[in-house]
Structures are given as C-alpha cells and as structure tokens.
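*Asks:* sequence unknown, structure follows:
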C-alpha cells in the first residue's frame, strides 16, 4: 500500500458539503482507504483574490493505485461533483491535489509530487501538520512542522479553523 496526502479545497457553497462528497467518493474506491483527516480551515484566496474564502483540509489515504491512476480518479471526482476549469486559482466547487505519494519525487507532464507550491502555502501546511507534523517533505528533506515555521506570519494569518455557523453545514 502507498501512503498519500491529498489537499481538498472548495469556495463555492455549500463548501463543506463538497469536501464531504469528495471524501465519500474517495471511500467508494476499493483501492483507497481514508486513514485520517485534518480539521477544516477557512482561508483567504491566493493568486486570484476577487473570490470567496475557501474551506481547506488535508487527508491521509492508503491506496494500491499508482500515482497517475490516483490523479485520474481524483480528477473524476472533481468532474462528478461539478468542477469546471476556468480562471487559474479561481473559484471552484472542489479541488483535490496530491501533495505527497510515499516519499517519492514524481515529475510527469500531468503530475508533480511533492506538490510544487505546497511549501509556500499555509493553507496546505497547517492542515498537513495536523495530520502528521513529523512527515518529511522529500524535495526539501524537512518535516512539515519545520517548513511551516519558515512560512511568513502574514501568510499564516489568512488561515482559520472553521466552525459551521448556527450548527449548520455550509
């Protein structure tokens, strides 16, 4: 089995329902087992700023799927839930990004692992640290916790634990 960390994000309502649908769809595969997941964080957009805040989280899975097969399965989930590709870093119903696949460095036309920008993004590192703070990022040969320490305070300010308002899911 392969140990994989996947980042999930959504900023089109109902955001948390889309995160849950993605996890449920991952669980439908006989080749994927969800091991653990982080709390959900509300985060300010990065890149394209004229959009709503995101809900982000990270999950750990075990899978027998090879990296590109897992990528295709994740893209299928995005399509099934209703993602339409548009503005880069723009609004999205759901986004699933493979962050780490075992301790492998993978570089193909379709997939780069470790995710090439994960070390810059507090909205990825904070939930990843919740799941496994001592996890090594092979391209940097540093733990998630030590990489997060290097992220600016300003970047971390835009990441907050999310709690449903009035006990309702959003």
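*Replies:* Now that the structure is in, tell me what you want to look at. Note that the structure is a prediction, hence the values are computed from the model and not measured. Residues are numbered from 1 along each chain as shown.

*Asks:* hey, let's count contacts and neighbours off CA atoms from now on
*Replies:* Will do.

*Asks:* now do the strands in this structure.
*Replies:* Secondary structure of the chain by DSSP state E: the strands cover 2-10, 32-37, 41-43, 54-63, 95-101, 106-107, 112-113, 136-137, 142-143, 159-161.

*Asks:* let me know which of those is tucked in deepest.
*Replies:* Ranked by average neighbour count under the criterion mean count of other Cα atoms under 10 Å, those are headed by strand 54-63 at a mean of 24.

*Asks:* okay, the angle between that strand and strand 95-101?
*Replies:* 50 degrees (axes from the mean of the first three to the mean of the last three Cα atoms, to 10 degrees).

*Asks:* mind giving me the packing neighbours of strand 54-63?
*Replies:* Under the contact criterion of 3 or more Cα pairs under 8 Å, 6 or more residues apart in numbering; DSSP states H and E, strand 54-63 touches strand 2-10, helix 15-28, strand 32-37, strand 41-43, helix 122-131.

*Asks:* put this next to the previous one:
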C-alpha cells in the first residue's frame, strides 16, 4: 500500500505512506500518471513533482512485447 488518501499509518506491520516509494521509479512514474496532483501526506508535495525527482541513473528502458504496445491490434 503506497498511499491511503491523506492518512498516515505506522505500526509493526504496516507503514503508509510506503517509506521507500520516492526511491522507486517503477512506483512513482505510474503513480504520477494516474494521480499527478495527489499529495504525499507527509511531504505535502504533489506525486507528479516527486516523480520528477526520482533518480533514474543506471536505469535502462526495455522494450516490451508486441502485445503490450497494442501493435497486435493493427494486424486485426
């Protein structure tokens, strides 16, 4: 669980917002695509703004399979 509205939870089994979400490109970019204006309840910044700050050094884009891009639909 990354976020739950503007709630913050901290107990032995669960921490919301997820403490490492801002370090993970694979989390922040899709989250920013669906909720760019949502606010991080602790930092108070927009998710879209936080996603721009994620370190992408060392990441490599890997082209997905043809079915994932919708290319197969053009053959129907």
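*Replies:* In hand now; what should we look at? Just so it is clear, the model here is predicted, and its values are computed rather than measured.

*Asks:* got a TM-score for the two of them?
*Replies:* The TM-score (TM-score structural alignment, normalised by the length of the second structure) is 0.74; 69 aligned residues with a Cα RMSD of 2.3 Å.

*Asks:* thinking again about what came up before, ok, which of the helices and strands packed on strand 54-63 of the first structure comes nearest residue 159 of the first structure?
*Replies:* Closest to residue 159 of the first structure of these is strand 41-43 (Cα to Cα; 4.6 Å).

*Asks:* so where is that closest one in the second structure?
*Replies:* Against the second structure, there is no aligned range for strand 41-43 of the first structure (TM-score structural alignment).

*Asks:* any idea how far that strand is from the chain center?
*Replies:* Per Cα atoms, centre = their mean, to the nearest Å, the displacement of strand 41-43 of the first structure from the mean C-alpha position of its chain is 12 Å.

*Asks:* what residues does that strand touch?
*Replies:* Defining contact as Cα atoms under 8 Å, 6 or more residues apart in numbering, one finds that strand 41-43 of the first structure is touched by 53, 54, 55, 56, 57, 123, 127, 158, 159, 160, 161, 162.

*Asks:* map the second one across to the second structure for me.
*Replies:* Translated: residue 54 of the first structure. Under the alignment by TM-score structural alignment, residue 54 of the first structure pairs with no residue in the second structure.

*Asks:* hmm, back to that, export the helices and strands packed on strand 54-63 of the first structure to a markdown table and tack on distance to residue 104 of the first structure?
*Replies:* A markdown table is the format used below for those (distance: least, Cα to Cα, whole Å):
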| stretch | distance to residue 104 of the first structure |
| --- | --- |
| strand 2-10 | 10 |
| helix 15-28 | 21 |
| strand 32-37 | 18 |
| strand 41-43 | 27 |
| helix 122-131 | 17 |
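
*Asks:* so which of these comes closest to residue 109 of the first structure?
*Replies:* Ranking those by proximity to residue 109 of the first structure (Cα to Cα) places strand 2-10 first, at 18.9 Å.

*Asks:* the first structure: which residue goes with residue 30 of the second structure?
*Replies:* Using TM-score structural alignment as the criterion, residue 30 of the second structure maps onto residue 127 of the first structure.
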